[in-house]
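1. Need coordinates for the following:
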Amino acid sequence: MSARINIARPASGGYSPDPHGFANSRPSAGYRAANPDDPIEKLRAFARQVEDYSDIYSQPLKPHLPAIGRFLIVGTFLEDSWRITTQWGDQLWYLQRHRHFPWGLSHLFLIINVLTMLVGSGAVITKRHTEYAVGGLLGVVVIQAFGYGLIFDLNFFLRNLSVIGGLLMVFSDSMLTRKKLFAGLPSLSENDRKKYFLLAGRVLLIFLFIGFILRGEWSIARLFVSIIGLAACVMVAVGFKAKWSAAFLVVTLSAFNVFINNWWSVHSAHPQRDFLKYDFFQTLSIVGGLILLVNMGPGGLSVDEKKKTY
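-> Here you go, the predicted structure:
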């Protein structure tokens, strides 16, 4: 005998496909497919395409990015040590005459600077005792600011903040291979420390571009580059599309460096040559820090990382 199933019927006597009322007659508010004709979607698709092509064509260069970044970061210290050595008499005269260093102390000041910069730069390039090298180079930045009386020079101050940011990027890059650092801080894991140093490095790196915006004569082209560059700086600081905004700043600052800080085109006897040369190598250091950012990514404290979580 077959089982009999009673199917409920509506009052009108017709068939009801949902006798228990489980269906929802209201329109769904769930995910809807993106409209390919939407301008924002077109922009996103173009950005994804650019990222894909960039990944493909930059693959041969990626293994060498850390070495290139490290070398560029210490470029300003190598140039500075060479300049002090070749202009020894002028450096002593300036320290003794204008900064009132006593004889002997001025010599010691210069010797310590040169040795620290040479040894520290070599250690950064060869990735040996990187944390001590970064500490020594940070010390050079600080004592030169006070020793040469440039601590209150806004342009010098902003540039040195960016150089410090580059050194912090080197420090972050080395933290994965150095586990014994900060042994007195057991509450922080190695990854946590790296996140905070990467954040500090990202924020400090952009101050060079802010200095570029604040100085010089304005024009339409300068205004356009400043707006785009400032947007890229904000993206680097908050860690949104950080790799690509950092890559944009690498290209922009490199072009700016070649055309504006072209010290090689100035006569060797002209006093402006040394200033342009100093600015050129400092900008190279910031470019090196941005290259390390492109290689490592923005770290855990960034919008890019939060987007992966959510």
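2. From here on, just use CA atoms for contacts and neighbour counts.
-> Fine.
3. How about the contacts made by Phe157?
-> Shown in contact with Phe157 (Cα atoms under 8 Å, 6 or more residues apart in numbering): 150-151.
4. Correction: the previous question concerned Asp274.
-> By Cα under 8 Å, 6+ apart, the neighbours of Asp274 are Trp263.
5. Relative to Trp264, how far out is it?
-> Distance from Asp274 to Trp264, counting by Cα to Cα, to the nearest Å: 10 Å.
6. Show residues contacting stretch 59-72.
-> By Cα under 8 Å, 6+ apart, stretch 59-72 touches 124-125, 170, 284-292, 295.
7. Flag every buried residue along the helix or strand containing Asn257.
-> Secondary structure from DSSP states H and E places Asn257 in helix 242-260. Neighbour-count burial for helix 242-260 flags 242-250, 252-254, 257 (criterion: 16 or more other Cα atoms under 10 Å).
8. Please work out which residues outside it touch it.
-> 229, 232-233, 235-236, 280, 283-284, 287, 290-291, 293-295, 297-298, 304.
9. Could you point out the longest helix of the chain?
-> helix 272-296 (DSSP state H).
10. Please state the offset of it from the chain centre?
-> 12 Å (Cα atoms, centre = their mean, to the nearest Å).
11. in that helix, what counts as buried?
-> In helix 272-296, counting by 16+ other Cα under 10 Å, buried: 273, 276-296.
12. ditto for stretch 188-204
-> Here stretch 188-204 shows 190, 193-204 as buried, counting by 16+ other Cα under 10 Å.
13. Kindly reformat those as JSON lines containing distance to Thr116 and secondary structure.
-> Shown next, in JSON lines, are these (distance: Cα to Cα, whole Å; DSSP: H, G, I helix; E, B strand; the rest coil):
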{"residue": "Glu190", "distance to Thr116": "27", "secondary structure": "helix"}
{"residue": "Arg193", "distance to Thr116": "26", "secondary structure": "helix"}
{"residue": "Lys194", "distance to Thr116": "25", "secondary structure": "helix"}
{"residue": "Lys195", "distance to Thr116": "28", "secondary structure": "helix"}
{"residue": "Tyr196", "distance to Thr116": "26", "secondary structure": "helix"}
{"residue": "Phe197", "distance to Thr116": "23", "secondary structure": "helix"}
{"residue": "Leu198", "distance to Thr116": "24", "secondary structure": "helix"}
{"residue": "Leu199", "distance to Thr116": "26", "secondary structure": "helix"}
{"residue": "Ala200", "distance to Thr116": "24", "secondary structure": "helix"}
{"residue": "Gly201", "distance to Thr116": "22", "secondary structure": "helix"}
{"residue": "Arg202", "distance to Thr116": "25", "secondary structure": "helix"}
{"residue": "Val203", "distance to Thr116": "26", "secondary structure": "helix"}
{"residue": "Leu204", "distance to Thr116": "23", "secondary structure": "helix"}
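14. Next, the second sequence, to be compared with the first:
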Amino acid sequence: FLRQTKHVLPQVGRLCLISTFLEDGARMWFQWGQQRDYIHATWGCGTLLASAFVFLNLFGQIGGCILVLSRNFVQYACCGLFGIIALQTVAYSILWDLKFLMRNLALGGGLLLLLAESRSEGRSMFAGVPTLRESSPREYMQLGGRLLLVLMFMTLLHVDTGLFSVLQNVVGSGLMALVVLGWKTKLAALTLTLWLLSTNLYFNAFWTVPAYKPMHDFLKYDFFQSLSVVGGLLLVVALGPGGVSLDEKRKKDW
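-> Take a look at the predicted model:
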């Protein structure tokens, strides 16, 4: 699978990863007044500051996505998108909602993997030059990205005594542990990708709900956030777990 998709998989992963930022940026454009009024009503900050918040979210997200897709200033784009995540976490009171907080952290893990990929591309220009010290930050970015990505799957686990739910929880937890430890990482990440993609299409089918209903926006938000985590997992499949992993340790032992 990797041999057949090695040139396509990173591009697909990047596109999926930034999809939630593209969707949210477009929502800021089409729902400018609603978003401004919500921030003004929640924080009582006045329409000027509320408009500035919407403007920052709109251009910060769209601009960051353009830079990521064009492969220009990716590190600056990722830092800007990190800032957007932090800003929205505070502005929308996500800090007090554990489920949404974990999903935002998982999205941040995907951005860490994107940063690691950009560092890898930058060093490939100087093949043959020793880069032992430079590789360490990238390896820890990959580790941090793996750890944060699995938070998305923790929000999908359900406490249920049904046979299917128990089996799903056991298999999902096992795959998450493999990704965290970095053992059989690519296979585990690919399996989690297929699992998350299938559950996302089934549970977050926002296109089946009329646009005027509030549930449409909630499902759409969940769908694109899950799709971004799929993109992060695809980058794990394409890049591997990095140096801080059992897979890498096994290679060195051999």
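15. Overlay them and tell me the TM-score.
-> Scored against TM-score structural alignment, normalised by the length of structure 2, the superposed chains reach a TM-score of 0.93; 246 aligned residues with a Cα RMSD of 1.6 Å.
16. mean shift of the longest helix of structure 1 relative to structure 2?
-> Compared with structure 2 after the fit, helix 272-296 of structure 1 shows a mean deviation of 0.3 Å (mean Cα distance after the TM-score superposition for structure 1).
17. matching residues in structure 2 for that helix?
-> Mapped onto structure 2 using TM-score structural alignment, helix 272-296 of structure 1 spans residues 215-239.
18. One more: stretch 143-156 of structure 1?
-> Residue span in structure 2 matched to stretch 143-156 of structure 1, by TM-score structural alignment: 87-100.
19. so where do the helices sit in the stretch 1-150 of structure 2?
-> 2-5, 9-17, 19-30, 32-43, 46-70, 74-91, 98-123, 132-154 (DSSP state H, counting those that start in this stretch).
20. Which of those sits closest to Gln168 of structure 2?
-> helix 132-154 (11.0 Å; Cα to Cα).
21. who's in contact with the closest one?
-> Outside helix 132-154 of structure 2, the residues that reach it (Cα under 8 Å, 6+ apart) are 102-103, 105-113, 115-116, 119-120, 172, 176, 179-180, 196, 226, 229, 232-233, 236, 241-245.
22. angle of that helix against helix 98-123?
-> With axes from the mean of the first three to the mean of the last three Cα atoms, to 10 degrees defining the directions, helix 132-154 of structure 2 sits at 150 degrees from helix 98-123.
23. Which part of structure 1 matches the following helix or strand past helix 132-154 of structure 2?
-> Downstream of helix 132-154 of structure 2, the next assigned helix or strand under DSSP H and E is helix 163-181. The aligned range for helix 163-181 of structure 2 in structure 1 is 220-238, by TM-score structural alignment.
24. which other residues reach that stretch?
-> 199, 202-203, 206, 209-210, 213, 241-243, 245-246, 248-249, 252, 298, 302-303.
25. re the thing from before, and the match of stretch 143-156 of structure 1, how far apart are its ends?
-> 14 Å.
26. List the buried residues for that stretch?
-> 89, 94-95, 100.
27. Equivalent analysis for stretch 219-234 of structure 1, please.
-> Those buried within stretch 219-234 of structure 1 under the rule 16+ other Cα under 10 Å are 226, 229-230, 232-234.
28. Kindly report the same for stretch 145-161 of structure 2.
-> In stretch 145-161 of structure 2, counting by 16+ other Cα under 10 Å, buried: 145-154.
29. check contacts around Ile85 of structure 2.
-> 104, 108.
30. Structure 1: matching residues for stretch 46-63 of structure 2?
-> Under TM-score structural alignment, the match for stretch 46-63 of structure 2 is residues 102-119.
31. in that stretch, what's buried?
-> 106-107, 109-110, 113-114, 116-118.
32. circling back to that earlier point, the helix holding Asn257 of structure 1 vs structure 2, average offset?
-> Counting by mean Cα distance after the TM-score superposition for structure 1, helix 242-260 of structure 1 comes out at 0.3 Å.
33. Just want the most central residue of structure 2.
-> Leu107 (3.1 Å; Cα atoms, centre = their mean).
34. isn't that residue right next to Ser228, touching?
-> Yes - counting by Cα atoms under 8 Å, Leu107 of structure 2 does reach Ser228; the two are 6.6 Å apart.
35. Show me whatever sits in contact with both of the two.
-> Joint contacts of Leu107 of structure 2 and Ser228 (Cα under 8 Å, 6+ apart) are Leu17.
36. follow-up on the earlier one: nearest to Glu217 of structure 1, of the buried residues of helix 242-260 of structure 1?
-> Of the buried residues of helix 242-260 of structure 1, the one sitting nearest to Glu217 of structure 1 (Cα to Cα) turns out to be Asn257, at 16.4 Å.
37. counterpart of that closest one in structure 2?
-> That one, Asn257 of structure 1, aligns with Asn200 by TM-score structural alignment.
38. Please report how far that match lies from Phe100 of structure 2.
-> 15 Å.
39. who are the neighbours in contact with Tyr132 of structure 1?
-> For Tyr132 of structure 1, counting by Cα under 8 Å, 6+ apart, the contacting residues are Gly120.
40. Residue in structure 2 paired with it?
-> For Tyr132 of structure 1, the residue aligned by TM-score structural alignment is Tyr76.
41. for Glu79 of structure 1, same thing?
-> Under the alignment (TM-score structural alignment), Glu79 of structure 1 maps onto Glu23.
42. my read: that match touches Phe224, true?
-> Yes - at 7.3 Å, Glu23 of structure 2 and Phe224 qualify as touching, with contact defined as Cα under 8 Å.
43. quick one on the thing from earlier: neighbours of the match of Glu79 of structure 1, just the number please.
-> Using other Cα atoms under 10 Å, the number of residues around Glu23 of structure 2 comes to 17.
44. List the residues that contact it.
-> Phe224.
45. Would you quantify the distance from it to Ser198 of structure 2?
-> 20 Å.
46. Over to Ala188 of structure 2?
-> The separation that Ala188 of structure 2 has from Ser198 of structure 2, given Cα to Cα, amounts to 15 Å.
47. next one: Gln4 of structure 2
-> For Gln4 of structure 2, the distance to Ser198 of structure 2 - Cα to Cα - is 22 Å.
48. Over to Val236 of structure 2?
-> 19 Å.
49. got the contact list for Val294 of structure 1?
-> 242-244, 246-247.
50. go with 10 Å
-> By Cα atoms under 10 Å, 6 or more residues apart in numbering, the contact set of Val294 of structure 1 is 62, 65-66, 69, 242-247, 250, 288.
51. What is the nearest of the residues you listed to Trp88 of structure 1?
-> Scanning those for proximity to Trp88 of structure 1, where the rule is Cα to Cα, the winner is Gly288, at 28.2 Å.
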